[in-house]
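Asker: 3D model of this:
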Amino acid sequence: MKKRAILSVSDKTGIVDFARELIGLGFEVLSTGGTAKALTDAGLAVTNVSDVTGFPECLDGRVKTLHPMIHAGILAMRSNPEHMEQLEKLGVTPIDVVAINLYPFKQTILKPDVTLEDAIENIDIGGPTMIRAAAKNWQDVSVIVDPSDYQKVIEEYKQSGTVSKETRFRLAGKVFEHTAQYDAMINTYLRAQRGETQMPDAFTMTFEKVQDMRYGENPHQAAAFYREIGNRSNTLAAAQQLHGKELSYNNINDANGALDVLKEFGSEQPTAVGVKHANPCGVGVGETIYEAYMKAYESDPVSIFGGIVALNRPVDKQTAEELAKIFLEIIIAPDFDADALEILEKKKNIRLLKLPDLAKPNTPDMLDMKKVAGGLLVQQLDTELLHEEDIRCVTKRQPTEEEMKQLMFVWKVVKHVKSNGIALAKDNMTVGIGPGQTNRITALELAIKYGGDKVKGSVMGSDAFFPFSDCVEAAQKAGITAIIQPGGSIRDEDSIKAADEAGIAMLFTGMRHFKH
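Answerer: As a prediction, this is how the structure comes out:
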């Protein structure tokens, strides 16, 4: 019996050559619509699916292949005599090869002016049905959704007159991976169109691989970087690498942390952020990006070495000269001046990332996910800072205008310090940061130690409330003049009393920012 293939693809890469090879191997090729036209225009003999089904395409092409003459040919098990008898009785020819890729739903929804109607029209129906049917019957049918597999199928047919069981099984697996991603994209898009932000009972998302990595957090761990599908021009996944070796797992994690801090400051004032091990180690705001970077550097010259720097202004020559003086893993900025690139590209290993929209804020629909053994924790991103109407001064002394300015600065920073987190700031720069301690007083002591002489006259931010008055007492000894914290401890009055006795102004925000 003559072998039969059905070809119907949106991505027509390699399809003409594939069809020509199949015809040369004695296949009858069935096709539809644009694929049939591409093949006939190339001078190939093609049988239209309508000629097989005896039923014309209808509903603007929505119905073409949904017919027993096609699906029986795909699903019939060759080893089942009853199936084969029924095919003969019904006049159905088995289909041995199915090469289909689906309507370009992803490409459609990524268009800036896409309408819901356009998106819906690009949801494929017949394609997924056929490839799932072929994958289910993988013992007898070779199903191809990826043009890179065409050559492998042709080679095996030429060598042995069939496709090996191992290859057919692998191809079937790719189908279900393909359709799962396709349906997840549709679900995610429609959920966003409905404006749903609550956590669904069944959670599905899909990502596409950006790169494999040499290793993960440690050399014995395999790793890869995947990108969320969608228009996220302000995320690391959209950055253009201008120079340097491939990003590592830790590079990406740390650079993401740097962007998160930078976004708190927007683009109104030149701002520089230094990050080490996903924690801010220096943040500065200045009149120029050079001044901002120097403040960030001077915040902690030791920790910033080997770290990541994010800037919300293009890197100029003066700033590049300073950046080049120390070892940095990554510099990420909206752009780099030509003379700045010339300076920085002399450093072989530094990664330079260009991200024009890096200061654009994140939105709550950009979910925060943390994999745990046997499950997944999902939450909205922490995109809020505070509610101005909830801020209250709980001490007798009110903050001065300058203290208030510095308290708002430090609150933006401490939000992104791993809990228990403390940050100290003055003159629009951090002077000490104490991240990730198992108790708050140790975090403060660490921040004071890092700050040294710069701590006197600074303000303090704490990501959560003080359980005891010890942090206020330590702040007094160090010369800290004002504090911002969420409040909410059953011992708040102890801390308020200690602040009043020390002459320290203290604000409660009513909003905590745990970051684990």
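Asker: only C-alpha atoms for contact and neighbour calcs from this point on.
Answerer: OK.
Asker: the helix or strand that contains residue 51: what's the following helix or strand?
Answerer: Assessed by DSSP states H and E, residue 51 sits inside helix 49-53. Where DSSP H and E defines the elements, the next helix or strand beyond helix 49-53 is helix 68-75.
Asker: which stretches of the stretch 351-500 of the chain form strands?
Answerer: Secondary structure of the stretch 351-500 of the chain by DSSP state E, counting those that start in this stretch: the strands cover 351-354, 368-372, 375-379, 392-393, 422-426, 429-434, 459-462, 482-485.
Asker: how about these in TSV, adding mean neighbour count and distance to residue 36?
Answerer: Conversion of those to TSV gives the following (neighbours: other C-alpha atoms under 10 Å; distance: least, C-alpha to C-alpha, whole Å):
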stretch	mean neighbour count	distance to residue 36
strand 351-354	22	43
strand 368-372	10	44
strand 375-379	11	45
strand 392-393	16	71
strand 422-426	31	65
strand 429-434	31	65
strand 459-462	30	66
strand 482-485	27	67
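Asker: and for comparison, fold this next one:
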Amino acid sequence: MDLRYGMNPNQPHARVEPVGDRLPFDVVSGSPGFINLLDALNAWQLVREAAAATGRVAATSFKHVSPAGVAVDGPVPGFLLDALRTSDDKLSPVAAAYLRSRSSDPRASYGDFIAVSGEVDESCALMVKKVVSDGIIAPGYTARAREILSAKRDGKYLVLQADPDFEPPATETREIFGVRMIQDADIAPLTIGSELGNVITGEVADDTRTDLILGLIALKYTQSNSVAYSRDGQVIAIGAGQQSRIACTALAGEKLATWLWIQHQRIRDVAAAQKGQDRLNLLYALALGDTAGTGDLISEALTDEERAGILAGTTGVSFTSDGFLPFSDNVEEAHKYGVSAIAAPTGSVRDDAVFDRCTELGISFVGTPRRYFHH
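Answerer: Take a look at the predicted model:
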């Protein structure tokens, strides 16, 4: 299959070929590009694995080969319902799962690639119609959903149907600068049983285990180094692609804090006159006290005291890491954002210091049996 172009428009000759007898997807509408397929294939694997691990509909909002958010079905944060002029009672489980994933970092999700683990219905398709997105991949579409999505962007919107029975080859190859590298494919599924049995400090409730496994699965398909904060079946904030783990932890913490702040009712009321992405942009500006973004509304922005109070009252957050935590500073940074449980691989020479700090701060620590690097 010929693609629109390669990684960049100045790479005009690009195509995709199956390794075996077929591709793992069919094109329903639109024409894929190189990055579209990188996002779609990573995102599809993520939601398929997350659905299997949790037994619930899973979705991700994917952007530049990493997830901006991951979630299973549940209540959608009110600020996004405001922006899309909808309500929870109008949403099917698959629509709710996607909107929850998009609500994690709605600025990053602008122009995302969507993946959902279940059949896309009319409810989900109508929400996708409202947002700025490059494409979607799912195992199936109702007739009405297919009609809605195939009309988006005058038929240019990319709709892919994944083959849920497709299994990849046991080995994979990558070529770079005239070198072909071959390795075993990382196809072992992550489950609560396989990853979260080694509780080293504290105790871990069942709902926390769901949040931890979602975080680990998200990191399996996120550019390393990476960490994630999760709560209530939603991966809220991801720090990815940084050279130091503490930088990932701080970056994701800032995203989590902002996600909490933009839900403040006063600034939601102030932003009510705006629509869609403009409303979200104003919410961010009001939450962060951005004088350039708020204009005459700066007096309505959150104060430093309000922001600090929201963080101080945050609890029940889970934290996951794709590699071991080399220093206890990651624990201390994560603790600022209401983290009560951590899951990460062990193997650092400073593991004991990390475990001790978790005990001092009342954080449960689960040692996972593998690392989750993705490049």
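Asker: overlay them and tell me the TM-score.
Answerer: Once superposed, chain against chain, the TM-score is 0.74 (TM-score structural alignment, normalised by the length of structure 2); 297 aligned residues with a C-alpha RMSD of 2.1 Å.
Asker: still on that earlier bit, need the strands of the stretch 351-500 of structure 1 in JSON lines with distance to residue 268 of structure 1, can you?
Answerer: JSON lines is the format used below for the strands of the stretch 351-500 of structure 1 (distance: least, C-alpha to C-alpha, whole Å):
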{"stretch": "strand 351-354", "distance to residue 268 of structure 1": "19"}
{"stretch": "strand 368-372", "distance to residue 268 of structure 1": "26"}
{"stretch": "strand 375-379", "distance to residue 268 of structure 1": "29"}
{"stretch": "strand 392-393", "distance to residue 268 of structure 1": "26"}
{"stretch": "strand 422-426", "distance to residue 268 of structure 1": "19"}
{"stretch": "strand 429-434", "distance to residue 268 of structure 1": "16"}
{"stretch": "strand 459-462", "distance to residue 268 of structure 1": "22"}
{"stretch": "strand 482-485", "distance to residue 268 of structure 1": "23"}
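Asker: out of the ones you listed, which is closest to residue 131 of structure 1?
Answerer: Of all the strands of the stretch 351-500 of structure 1, strand 375-379 sits nearest to residue 131 of structure 1, with 30.2 Å by C-alpha to C-alpha.
Asker: what range in structure 2 matches the closest one?
Answerer: Per the alignment by TM-score structural alignment, strand 375-379 of structure 1 matches residues 179-183 in structure 2.
Asker: post-alignment, the matching stretch versus structure 1, mean distance?
Answerer: In this overlay with structure 1, the average offset of stretch 179-183 of structure 2 from its partner residues is 1.1 Å by mean C-alpha distance after the TM-score superposition for structure 1.
Asker: so what touches that stretch?
Answerer: Outside stretch 179-183 of structure 2, the residues that touch it by C-alpha atoms under 8 Å, 6 or more residues apart in numbering are 171, 172, 173, 174, 175.
Asker: so residue 258 of structure 2 is in which element?
Answerer: Applying DSSP H and E, one finds residue 258 of structure 2 within helix 245-261.
Asker: show residues contacting stretch 229-244 of structure 1.
Answerer: For stretch 229-244 of structure 1, contacts defined as C-alpha under 8 Å, 6+ apart pick out 106, 109-110, 185, 206-208, 227, 252, 255-256, 259, 345, 348-362.
Asker: span of it from start to end?
Answerer: One end of stretch 229-244 of structure 1 sits 26 Å from the other (C-alpha to C-alpha, to the nearest Å).
Asker: chain center to that stretch, what's the gap?
Answerer: 9 Å (C-alpha atoms, centre = their mean, to the nearest Å).
Asker: what does stretch 106-120 of structure 2 give?
Answerer: Distance, centroid of stretch 106-120 of structure 2 to centroid of chain: 9 Å (C-alpha atoms, centre = their mean).
Asker: around the closest residue to residue 168 of structure 1 other than its chain neighbours, how many other residues sit close by?
Answerer: Leaving aside its sequence neighbours, residue 168 of structure 1 sits nearest to residue 142 (C-alpha to C-alpha, 6 or more residues apart in numbering; 5.3 Å). Residue 142 of structure 1 has 28 neighbouring residues, counting by other C-alpha atoms under 10 Å.
Asker: please say which position in structure 2 residue 142 of structure 1 maps to.
Answerer: In structure 2, no residue is paired with residue 142 of structure 1, using TM-score structural alignment.
Asker: so residue 142 of structure 1 sits right up against residue 134, yeah?
Answerer: Yes - the criterion here is C-alpha atoms under 8 Å, and residue 142 of structure 1 meets it with residue 134 at 7.2 Å.
Asker: what touches both of these two?
Answerer: Jointly contacting residue 142 of structure 1 and residue 134 under the rule C-alpha under 8 Å, 6+ apart are 98, 172.
Asker: what's the spacing between the residue nearest in space to the middle of structure 2 and residue 216 of structure 2?
Answerer: The centroid of structure 2 falls nearest to residue 69 when counting by C-alpha atoms, centre = their mean (2.2 Å). Separation of residue 69 of structure 2 from residue 216 of structure 2 (C-alpha to C-alpha): 13 Å.
Asker: how about residue 191 of structure 2?
Answerer: Counting by C-alpha to C-alpha - residue 191 of structure 2 and residue 216 of structure 2 are separated by 10 Å.
Asker: higher neighbour count, these two?
Answerer: Higher neighbour count among residue 191 of structure 2 and residue 216: residue 216, with 29 against 19, using other C-alpha under 10 Å.
Asker: ok, the aligned partner of the more buried one in structure 1 - contacts?
Answerer: Matched to structure 1 by TM-score structural alignment, residue 216 of structure 2 sits across from residue 411. Taking C-alpha under 8 Å, 6+ apart, we find residue 411 of structure 1 in contact with 385, 461, 462, 463, 484.
Asker: following the helix holding residue 258 of structure 2, which helix or strand comes up?
Answerer: Next element after helix 245-261 of structure 2 (DSSP H and E): helix 265-270.
Asker: sorry, back to before: can you select the buried ones from the contacts of stretch 229-244 of structure 1 in PyMOL?
Answerer: Only the buried members of those enter the following PyMOL selection, criterion being 16 or more other C-alpha atoms under 10 Å:
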select buried, resi 106+109+185+206+227+252+255+256+259+345+349+350+351+352+353+354+355+356+357+358+359+360+361+362
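Asker: among the contacts of stretch 229-244 of structure 1, which are in helices?
Answerer: Of those, the ones assigned to helices by DSSP state H are 106, 109, 185, 252, 255, 256, 259.
Asker: who are the neighbours in contact with the second one?
Answerer: Looking back up the chat, that one is residue 109 of structure 1. Counting by C-alpha under 8 Å, 6+ apart, residue 109 of structure 1 makes contact with 119, 189, 230.
Asker: what about 10 Å?
Answerer: By C-alpha atoms under 10 Å, 6 or more residues apart in numbering, the contact set of residue 109 of structure 1 is 115, 116, 118, 119, 120, 122, 185, 186, 189, 229, 230, 231.
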